[in-house]
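1. give me a model of this one.
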Amino acid sequence: MEQVDRQFEFHRLARSWPQHRWWRPLLTALLGVAFYLVLTILLLIVGVVLALTSSTDVGPYLDAAAAIDLADPVIFAFTLASLILMIPALALAALIVGPRPVGLLSSVAGRIRWRWLGVCAVAALSVFLVSLALSTGIGFLFPEESAAAPVQQDTTILLVLLALSLFAVPFQAAAEEYVFRGFLMQAIGSWLRHPAFAILLPVPLFVLGHGYDPLGQADVAVFAVVAGWLTWRTGGLEAAIAVHAVNNMTIFVLGAFGLVDVNSTDGSVSGLVVSVATMAVTTVVIVRIADRRGIARTRTAAPLPAVQHPPYPAPSVPAGMHAPFAHAGQGPVGVPPWAQGLPQSQGHAYDPSQYDAAHYAPAAGPTPAPPAVPPSARPVDAAPPAPFSGSPSGRSSVPPAASGSSSGSSSAAQRAPVAAPSPVPGRDSAAGRHPSGPAHPPGPGHPSGTAHPGGPGYPGPGSSAAG
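-> All right, here's what the predicted structure looks like:
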């Protein structure tokens, strides 16, 4: 399973991209169609401008364009250019939406394997030449009554048609392969795992793009199935591009010499049989060469990079000095503090031979208790009494509520000094007990001017502050 070994065949290459989502192929298709329409309109504008600036009569060209006469060099060139524009349109869409790298549309190697493409082209050309020779021999032995005589072409037209057939047709074939065997196979393969779906489902679209009769469309369908299978079997578009290019080049070169009608849409049973046999032999030859050369069929997804943590810096110890001592109970004996807890894989393994282990041994005996903190010195006597804040002259320390009492105890209470306020409420800062407070204020149960009762911690009116 690809979740384990991360091996992706050609039709599953879109899933090898980490950012792949199920909707990306749909968006790539829509964007590619939009780019193709824009490029086609630009090509039409260029053609119209050239026709208007030319002194020749454009009437025949318009008639040829309406009939799509591929024997006309101008119409042939315009048709090839309009098909080749599918390559930049698809490339731009893939650059924006994916899959990336764009070379995944070419092969499992992420690029065109040019040497393998050349080998496939030579193999396909060899088989097609043999097939053409056999077909020509059979035609001489069993001539058809309806066979048309070769048409003599003008030399200039012949050279232009040959140049277009040899140098432009390969790009036209590659454009169709990138769309139908490259993008569509990978789009379907990203949703359906089995390669049969990716090979067979694009076939109807490819057949509809060729306006032939049923026999001719059957021939095209056979070619589409073989090209799709070769793409999956060899892990790239090189074999399909080579076979497609050689097939089209053969037809258009023969058409340039007038040996075949390039505008014919009629098929034949004999032509279908010859085509099927030629494709079968070509497939066998290419597959055997691919197996012999060890052509890659799958792509191995690159694993995620491991997170690399920086190593811990080891402090340098000058010669003749020891590392800091370890305190008792901290780490193993003989290991300095900077080496404790460091992983061995980081290159900081502790070497006890470099240090004196006796320096790092914990102290013998029980751990000494911390020294007792001596009590702080405190004043013995309380601060002198302060005058009552309500007396403006400072002569009387009796509160206003206690003044005016005629009893002896009240007089004694009035003459009793009032202790200074303690920093801690309710405590005497010197004796650590409740100070002798002022007389009770008048109220229920407390006659006016009565002093606090004597008792432990509550000295009477005549007691000293120290008790």
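2. contacts and neighbour counts: CA atoms only from here.
-> OK.
3. just give the nearest non-adjacent residue to residue 212, would you?
-> Excluding the flanking residues, the one nearest residue 212 by Cα to Cα, 6 or more residues apart in numbering is residue 265, at 4.5 Å.
4. that neighbour belongs to a helix, doesn't it?
-> No: assessed with DSSP: H, G, I helix; E, B strand; the rest coil, residue 265 is coil; it does not lie in a helix.
5. gap between the residue nearest to residue 243 when sequence neighbours are not counted and residue 131?
-> Nearest non-adjacent residue to residue 243, counting by Cα to Cα, 6+ apart: residue 124, 5.7 Å away. Residue 124 sits 10 Å away from residue 131, going by Cα to Cα, to the nearest Å.
6. the two: who's more crowded?
-> Each of residue 124 and residue 131 has its neighbours counted (other Cα atoms under 10 Å); residue 124 has more, 26 against 18.
7. that one: what's it in contact with?
-> Neighbouring residues of residue 124 by Cα atoms under 8 Å, 6 or more residues apart in numbering: 242-243, 246, 282, 286.
8. quick one: residue 13 and residue 102 touch, right?
-> No: applying Cα atoms under 8 Å as the test, residue 13 and residue 102 come out as separate, 10.9 Å apart.
9. who's more crowded, the two?
-> Neighbour totals were compared for residue 13 and residue 102, and residue 13 leads with 28 against 17 (other Cα under 10 Å).
10. who are the contact partners of that one?
-> 104, 108, 186, 190, 299.
11. distance to residue 238 and secondary structure for these - can I get that in TSV?
-> Listed next are those as TSV, based on distance: Cα to Cα, whole Å; DSSP: H, G, I helix; E, B strand; the rest coil:
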residue	distance to residue 238	secondary structure
104	13	helix
108	11	coil
186	15	helix
190	21	helix
299	16	strand
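12. quick one, which of those are buried?
-> With burial judged by 16 or more other Cα atoms under 10 Å, the buried subset of the contacts of residue 13 is 104, 108, 186, 190, 299.
13. now render these as JSON lines, adding distance to residue 146.
-> Output for the buried ones among the contacts of residue 13, formatted as JSON lines (distance: Cα to Cα, whole Å):
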{"residue": "104", "distance to residue 146": "48"}
{"residue": "108", "distance to residue 146": "48"}
{"residue": "186", "distance to residue 146": "44"}
{"residue": "190", "distance to residue 146": "49"}
{"residue": "299", "distance to residue 146": "52"}
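14. to compare with the earlier structure, here is another sequence to fold:
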Amino acid sequence: MSADHSLPTATPFHRMATLRPAWTGRIRPLLTLAAAFTAYVVLISVVLVLTILVLALAPGVNVALGVTSGDPTSALDVALALAMGVMWLPAGIIGVRFGGWRPLGTAWSIAARPRRGLLRSLGPWSIAMGVAVVAAAGLAGAVTTAIAGGDGGGAGTSAGAADATGSVPQLLLVTLIVLVLAPLQAAGLELALRGVVMQALGTWLRSPLLPLLAAGAVMLIGRELSAAVLLPALTLGLASAILAWKSGGLELSILLVATITAASQLVSAVGAGTGAGAGGAALSAAAAAPGTSSAALATTASGSAALAGGLTAAAALLLLTAVMVARISARQGVRLREPVRRPAGEPAPAPVPY
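-> Predicted coordinates:
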């Protein structure tokens, strides 16, 4: 009897693109990646052009002012950086749907849809993990600044601290922008840089090791070349990739990245010019979309405080990821080094019609 491809073997998340032979062509993973990244370039070009046009038409506004300054208290800068990051969401959708020519749900989870039960049981843990990491980064920055006598190692940081903090209306506007756009950016980054990348490599490779490493390493692209930013960025990429592989979907990693993005951005803005703000700024730059102004340290962040925040955040991510892996194993009834898989007897999702 010939094998029935509609009844695949138990499938981990990074192998979801192998459920049907039509999704596993030699060039299909390359087409998926190419479609996603091409769509992203086109979409951010549109965002940038529209931004420049709006600023050019606005009376008394400098077109270049605040757009690439890296100021966490600038609503314009924060909005543009997050809007560019949000474009990963439609780009990832285009990559999966038109490059991979398969249902979008296959890139979300092993169930080919968001799993509400998982969100109810483990979602709060993922959010708490993000809050703890941001708190650790801010605390490390504050302690480092206190030990250094208030300067934190940044030239002129103390002198400019008073001018660094935005007004209350300005900070409220930044908060609103972050709360609206950060979850969308997190969903886009996880879909495109974790789901698409891991499943593209998973089409060729059974082992999850290389897909996990690639999904983590892609976070290093388009980011400030400093240890304060690169180390937590790499650790966050690996942590979210491990959570996606272990849990069988993107739900928990999206919650983690959304929480870290929003909380670190707000700590960086509210605490601009302080040690806590510098620690938050390092993590904010690590979690930002590649190539945006937010992917570099804030201009108000001092060097040693940011480094302390970044290193502490990386260590906290490693520790708490291990805790989450153990929690997922206990909750889902799988061994510690095994992922949650799509059941062998569950039919593959319906193919996309041509």
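15. so after superposing, what's the score?
-> Taking TM-score structural alignment, normalised by the length of structure 2 as the basis, the two superposed chains have a TM-score of 0.74; 301 aligned residues with a Cα RMSD of 3.0 Å.
16. related to what we said a few turns ago, quick one: which of the contacts of residue 124 of structure 1 is nearest residue 143 of structure 1?
-> The closest of the contacts of residue 124 of structure 1 to residue 143 of structure 1 turns out to be residue 246 (Cα to Cα; 25.8 Å).
17. structure 2: which residue goes with that closest one?
-> Under the alignment (TM-score structural alignment), residue 246 of structure 1 pairs with residue 259 in structure 2.
18. and if you look at residue 190 of structure 1?
-> Aligned partner of residue 190 of structure 1 by TM-score structural alignment: residue 203.
19. which residues touch residue 319 of structure 2?
-> So residue 319 of structure 2 contacts nothing (Cα under 8 Å, 6+ apart).
20. and it, which of the three is it?
-> helix.
21. which position in structure 1 aligns with it?
-> Residue 319 of structure 2 maps onto residue 281 in structure 1, by TM-score structural alignment.
22. residue ranges for the helices of the stretch 1-150 of structure 2, please.
-> 28-57, 75-86, 88-94, 105-108, 116-147 (DSSP state H, counting those that start in this stretch).
23. quick check: which of those helices is nearest to residue 229 of structure 2?
-> helix 116-147 (11.8 Å).
24. got the buried residues for the closest one?
-> 118, 122-123, 125-127, 129-145.
25. just stretch 319-334 of structure 2 next, same as before
-> So, applying 16+ other Cα under 10 Å, buried residues of stretch 319-334 of structure 2: 320-322, 324-326, 328-329.
26. how about residue 109 of structure 1: what's its closest non-neighbour residue?
-> Residue 109 of structure 1's closest residue in space is residue 299 (Cα to Cα, 6+ apart), at 6.9 Å.
27. tell me how far residue 50 of structure 2 lies from residue 60 of structure 2.
-> 18 Å.
28. so for the two, which sits in the more crowded spot?
-> Taking neighbours as other Cα under 10 Å, residue 50 of structure 2 and residue 60 compare with residue 50 leading, 12 against 8.
29. residue 8 of structure 1 pairs with which position in structure 2?
-> By TM-score structural alignment, residue 8 of structure 1 lines up with residue 11.
30. typed the wrong thing, it's residue 233 of structure 1
-> Using TM-score structural alignment, residue 233 of structure 1 pairs with residue 246 in structure 2.
31. quick one: its match and residue 339 touch, right?
-> Yes: between residue 246 of structure 2 and residue 339 there is a contact under Cα under 8 Å: 4.2 Å.
32. so the helix or strand where residue 224 of structure 1 lies versus helix 114-141, what angle?
-> According to DSSP states H and E, residue 224 of structure 1 maps onto helix 214-234. Interaxial angle of helix 214-234 of structure 1 relative to helix 114-141 (axes from the mean of the first three to the mean of the last three Cα atoms, to 10 degrees): 150 degrees.
33. how big is the offset of helix 214-234 of structure 1 relative to structure 2?
-> Helix 214-234 of structure 1 differs from its equivalent in structure 2 by a mean of 2.0 Å after superposition (mean Cα distance after the TM-score superposition for structure 1).
34. now the following helix or strand past that helix: buried residues?
-> As assigned by DSSP H and E, the chain's next helix or strand after helix 214-234 of structure 1 is helix 238-256. Neighbour-count burial for helix 238-256 of structure 1, counted by 16+ other Cα under 10 Å, picks out 238-250, 252-256.
35. and for stretch 180-200 of structure 2?
-> 181-200.
36. looking for the alignment partner of residue 105 of structure 2 in structure 1.
-> Match for residue 105 of structure 2 (TM-score structural alignment): residue 103.
37. cool, residue 343 of structure 2 as well?
-> So residue 343 of structure 2 corresponds to residue 300, using TM-score structural alignment.
38. excluding its backbone neighbours, what's nearest its match?
-> Nearest non-adjacent residue to residue 300 of structure 1 (Cα to Cα, 6+ apart): residue 7, at 4.8 Å.
39. these two touch, right, that neighbour and residue 298?
-> Yes: with contact defined as Cα under 8 Å, residue 7 of structure 1 counts as touching residue 298 (6.0 Å).
40. how close does residue 250 of structure 2 get to residue 51 of structure 2?
-> From residue 250 of structure 2 to residue 51 of structure 2 the distance is 31 Å (Cα to Cα).
41. before we move on, what about residue 269 of structure 2?
-> 22 Å.
42. swap in residue 245 of structure 2?
-> 37 Å.
43. got TSV for the contacts of residue 124 of structure 1, with distance to residue 66 of structure 1 too?
-> Conversion of these to TSV gives the following (distance: Cα to Cα, whole Å):
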residue	distance to residue 66 of structure 1
242	31
243	30
246	28
282	36
286	40
